[in-house]
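S.K.: predicted coordinates and the sequence they were generated for:
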Amino acid sequence: MKDAHILSAIETTLRGPMANAHMANFDPDARLNEDLHLDSVLILHLLLHLETMHGIDVPEREMSKAGVGTVRDLIAFLTGQSIEAEQEEEIDIKVHCVVSCLSAAIKACPDLDHRPFYFGVWDTGFEVDDAFRLSYHGPTVKHDHFRHWFRRLYGVNVIGWYSKDRTKAENIACFEHLLATKRSTEHLMVMLDMYHLPERENKFNQNPFPHYIMIEKTPDPDRWFMHDPDYRWEGILPRAAILNAINQPTVAGGYIFDRAKARAPRNEDLRAYFEAVFLEKRNPMIDATRRIVRAHLDPAGPLNHTALADALRELPVLAIRKYAYEHGFAVFWRALDLPDQDFEDWCDEIEALHQGFRTLQYKITKLSASGDPALATQVFAALDALDQRETHIKAGLKAWFVKWQVSTFASGEVPLVMTGADQ
């Protein structure tokens, strides 16, 4: 199939059934996310339209792994051509906005390692509401767990300054007072709605998009320095724009903490943290996804397959958290001085796990559109395969943890049987 035909099909789909509002930016070099505002879920919908309405085969290989960033890249992906991706500098894994903000402060401290704080982030909290919709943020998602362990590991108290007993205006006044008076070693976190901060592009383009960032003053009182560790961005933005994003009814939260006296975690606390968060025998996100799919396919229930794609729209946001396994392996790999190849092999497994969620998302999108029982079988098979792979990764991580215990603690002090929450 010729490139021109696929280009025309992409444009027709975006202008027609997808009603993309940013087609003034459309051309072969338009960036899918930044110019056309297509997040990972919308790209899957685009692929589905191209496959079902235009007869364009969608390859099995993973788009993000192929380096698809522009319309031209997408055409190359669909036609099996190689894509010349820009070589990116290796950067830290960022998978959770609260953890990323706290970890950024630890990274600013010489000789301290932030990676142990990512233990368990691969399974950290999410919400499934009464309509069986998955969300990374909601009323039941709390951060007290991270605050407790940050204090125990690094000796830093994370203080919540936002109060639900105050009005939004009063909380913003409190925020501005803290910003004006905080010490240079203090970090001021605030939750804002990224959707209402158009100056900041993000790969998901969600509405709403609750997200924690950190703010600093600048010499200009009308402009603030915003540090977003989770999206690896920092820069100066108008004070009014940031306050508008904070003022949205979709967000409420904030913390302040001082890294001045941060210390290295004690080994016994590292062990306790790992054991507290390690769920060896279950994979909560996969279990929740399976329940959601079943609920939407149950002929006796109130839901139907057409709402399934929307119910799992935030799955890509949560799937990124699986990269936290790399931090877990890295802690023990460095401590035990294990071969580089051993670590790289597990990183490949983790990458395959994440890519498997992307493949699952496309199957779910197709199932939601058609309700085809054969596709339902494929979705459940994909979930089972992901379950098996993640359990395998956890078994490998536990084995490294046990080796670390043996090498770290005196004989007789090491509990070789896990004492985690699901044992």
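M.R.: Cool, got the structure.
S.K.: okay, CA-based contacts and neighbour counts for the rest of this
M.R.: OK.
S.K.: break down the stretch 101-250 of the chain into its helices, ranges please.
M.R.: Remark: helices assigned in the stretch 101-250 of the chain by DSSP state H, counting those that start in this stretch are 144-154, 168-181, 239-246.
S.K.: which elements pack onto the strand or helix carrying His354?
M.R.: Under the criterion of DSSP states H and E, His354 resides in helix 340-370. When contacts are defined as 3 or more CA pairs under 8 Å, 6 or more residues apart in numbering; DSSP states H and E, helix 340-370 sits against helix 40-54, helix 308-311, helix 315-319, helix 324-336, helix 373-408.
S.K.: give me the buried positions along it.
M.R.: 343, 346-347, 349-369 (16 or more other CA atoms under 10 Å).
S.K.: which one of the helices and strands packed on helix 340-370 lies nearest to Thr167?
M.R.: helix 315-319 (30.0 Å; CA to CA).
S.K.: now that closest one, how far from the chain's geometric center?
M.R.: 6 Å (CA atoms, centre = their mean, to the nearest Å).
S.K.: and stretch 133-144, by the same measure?
M.R.: The answer for stretch 133-144 is 13 Å, by CA atoms, centre = their mean.
S.K.: take this one as well and set it beside the first:
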Amino acid sequence: MSTTLDAAIAAIRGVLAGAMAHPHLAAFGPDARMEDDLRLDSVLRLQLLLELELQAGLAAPEAAISSTEIETVADLARLLVGEAAPAAPAPSEDDDYVGVHGELDYDIKIHCVVSCLCDALKQAGVDHRPFHLAVPDAAFAVTSAWRLAYHAAAVDHAPLFHWFTRLHGVQVEDWYDRAASKAENIARLDAVLALRSPTTSVMVMLDMFHLPERENKFNQDPFPHYLLLETTADPAFWLVRDVDYRWEGPIARDRLVHAISRPTVAGGYRFDRATARDPNPEDLAAFVRAVVPFGVNPLVEALKLIVEAHLAGRDGVRLEDLESALAELPILIIRKYGYEHGLAWFWRALKLPAREFDRWCDEIEALVAGLKGFHFAALKLARGATPEVVADIRTRLADLDAREHAIKRRLGEVFELWAAATLPGAEVIRFRRAS
């Protein structure tokens, strides 16, 4: 290991132990895993990169900001000292390349409610990919303090349940009584679980922060989250099916009751996949028109408002508050991968060229990376509004807006082609060609 790499690793430890006062350093070393061993979520990683730049002069390359391949301390150190990662193999030019038209062995998990609903579809053998078009612009909130929130009283999942029922014929029943006490709702949950049929999913909201047994990769407190529950042969344990985080296993009932009973969470639903079906074309067309806001990018618009509010000191917020105002942004960024599943469904239906689909997947990946880059730039802005930093932030937001509009234009064009072929004579939306 080179001295330069050693110095970068030492700088990482120094920042974590010093400026960040990070409490989880017992396992620190070159091979320590950033998330599992050091418990550095995406926001803490951005803070680490910023402190490394400001205190140690180790400027973070874009790859370090947006990469999903940084697993260990050594991986990060190599990027900081300019050691290139092994080049990815060039894509095959084989004429027999099938890409999206072959087996799709990946499955994104980007929204806990949608993941629970789609789990039922997958178990019923129904293609769940079109439903993911509801995710990129799924509801979120900007609070009165100009904070971004993925969970708030104003966030309503009713439209998701409406479209799930209309598209797939599965009724979603709200078993949780918000007017009742926590104890009464736990009793209701016991009854719902006792009556659960083999094809019924029982979904409940709990605060993941109070389940240290489970992953909290976003390091949120509170961390409202939906997952699925079943009974086990041992009444002291419930089976947890956390499909959003791809985890299944027993957890003590009293631990789960504690997490469900937190004042930060309230909600629960059940639905029976026995009636699940593929959507009819008319309903699918109505769904796309309803859930995809083709003319606007709500998240980017919200980020513009939040940044300008903090720059102007609106409603008493300070510029340094911008860091906490965007703490939940990583949870919303990953929702943009929903475009990929939606595009894949239409691409397969129309048998469009596989390589073009791959290029649009690259655009979606670039959108996600760009949002992560914006988040890092916003942390810099929170430390001081120099003209250069402000200009950079505004340029990044404009670029993100243009990129997401381009993705939506192509999605709209593909949807229009599908609608014209599938719904002869039906009125379809007209989209400008992407330049």
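M.R.: Alright, I've got the coordinates. Just so we're clear, the structure is a prediction, and the values are computed from it rather than from any experiment.
S.K.: how alike are these chains, TM-score-wise?
M.R.: After superposition, the two chains reach a TM-score (TM-score structural alignment, normalised by the length of the first structure) of 0.94; 415 aligned residues with a CA RMSD of 1.9 Å.
S.K.: ok, average deviation of the helix holding His354 of the first structure from the second structure?
M.R.: In the superposition against the second structure, helix 340-370 of the first structure averages 0.7 Å from its aligned positions (mean CA distance after the TM-score superposition for the first structure).
S.K.: that helix aligns to what range in the second structure?
M.R.: Counting by TM-score structural alignment, helix 340-370 of the first structure falls onto residues 354-384 of the second structure.
S.K.: which parts of the stretch 151-300 of the second structure are strands?
M.R.: 172-174, 200-207, 224-231, 237-242, 247-252, 268-272 (DSSP state E, counting those that start in this stretch).
S.K.: Throw the helices of the stretch 101-250 of the first structure into JSON lines and include mean neighbour count and distance to Ala410 of the first structure, thanks.
M.R.: Shown next, in JSON lines, are those (neighbours: other CA atoms under 10 Å; distance: least, CA to CA, whole Å):
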{"stretch": "helix 144-154", "mean neighbour count": "17", "distance to Ala410 of the first structure": "21"}
{"stretch": "helix 168-181", "mean neighbour count": "15", "distance to Ala410 of the first structure": "46"}
{"stretch": "helix 239-246", "mean neighbour count": "18", "distance to Ala410 of the first structure": "50"}
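S.K.: and of those, who's closest to Ala330 of the first structure?
M.R.: Comparing the helices of the stretch 101-250 of the first structure by CA to CA, helix 144-154 comes nearest, at 17.4 Å.
S.K.: that closest one vs the second structure, mean deviation?
M.R.: Mean deviation of helix 144-154 of the first structure relative to the second structure after superposition (mean CA distance after the TM-score superposition for the first structure): 0.6 Å.
S.K.: quick one: that helix to chain centroid distance?
M.R.: How far helix 144-154 of the first structure lies from its chain's middle: 20 Å, per CA atoms, centre = their mean.
S.K.: got the angle for it vs strand 254-258?
M.R.: 0 degrees (axes from the mean of the first three to the mean of the last three CA atoms, to 10 degrees).
S.K.: could you tell me where helix 144-154 of the first structure falls in the second structure?
M.R.: With TM-score structural alignment as the criterion, helix 144-154 of the first structure aligns to 158-168.
S.K.: name the residues that touch that stretch?
M.R.: 114, 117, 131, 134, 170-172, 275-280, 283-284, 287 (CA atoms under 8 Å, 6 or more residues apart in numbering).
S.K.: now stretch 28-45 of the first structure
M.R.: The contact list for stretch 28-45 of the first structure, computed with CA under 8 Å, 6+ apart, reads 7, 20, 22-23, 25-26, 69-72, 201-205, 313, 316, 361-362, 365.
S.K.: ok, now which ones touch Asn283 of the first structure?
M.R.: Asn283 of the first structure touches 123, 387, 390-391, counting by CA under 8 Å, 6+ apart.
S.K.: now the counterpart of Ile108 of the second structure in the first structure: how far from Ile286 of the first structure?
M.R.: With TM-score structural alignment as the criterion, the equivalent of Ile108 of the second structure in the first structure is Ile93. As judged by CA to CA, to the nearest Å, Ile93 of the first structure and Ile286 of the first structure stand 21 Å apart.
S.K.: with Met418 of the first structure instead?
M.R.: With CA to CA as the criterion, Met418 of the first structure and Ile286 of the first structure are 22 Å apart.
S.K.: next: Asp3 of the first structure.
M.R.: Distance of Asp3 of the first structure to Ile286 of the first structure, given as CA to CA: 37 Å.
S.K.: the more surrounded of these two?
M.R.: Neighbour totals were compared for Asp3 of the first structure and Ile286, and Ile286 leads with 19 against 13 (other CA atoms under 10 Å).
S.K.: residue contacts, the equivalent of that one over in the second structure?
M.R.: The alignment partner of Ile286 of the first structure in the second structure, by TM-score structural alignment, is Val300. By CA under 8 Å, 6+ apart, Val300 of the second structure lies in contact with 397, 400-401.
S.K.: end-to-end on stretch 364-383 of the first structure?
M.R.: By CA to CA, the extent of stretch 364-383 of the first structure from end to end equals 11 Å.
S.K.: kindly report the same for stretch 150-165 of the second structure.
M.R.: Using CA to CA, the two ends of stretch 150-165 of the second structure sit 23 Å apart.
S.K.: swap in stretch 209-222 of the second structure?
M.R.: Rule used - CA to CA; the end-to-end distance of stretch 209-222 of the second structure is 6 Å.
S.K.: so which bit of the first structure is it matched to?
M.R.: Under TM-score structural alignment, the match for stretch 209-222 of the second structure is residues 195-208.
S.K.: tell me the buried residues in the matching stretch?
M.R.: Quick answer for stretch 195-208 of the first structure (16+ other CA under 10 Å): 195-197, 201-202, 204-205.
S.K.: before we move on, the earlier item: quick one: which of the helices of the stretch 101-250 of the first structure is nearest Val406 of the first structure?
M.R.: Of all these, helix 144-154 comes closest under CA to CA, at 20.5 Å.
S.K.: and the corresponding residue of the second structure for Glu11 of the first structure, how many neighbours?
M.R.: Glu11 of the first structure maps onto Arg13 in the second structure when the alignment is built from TM-score structural alignment. The local packing of Arg13 of the second structure (other CA under 10 Å) involves 17 other residues.
S.K.: many thanks, I have nothing further to ask.
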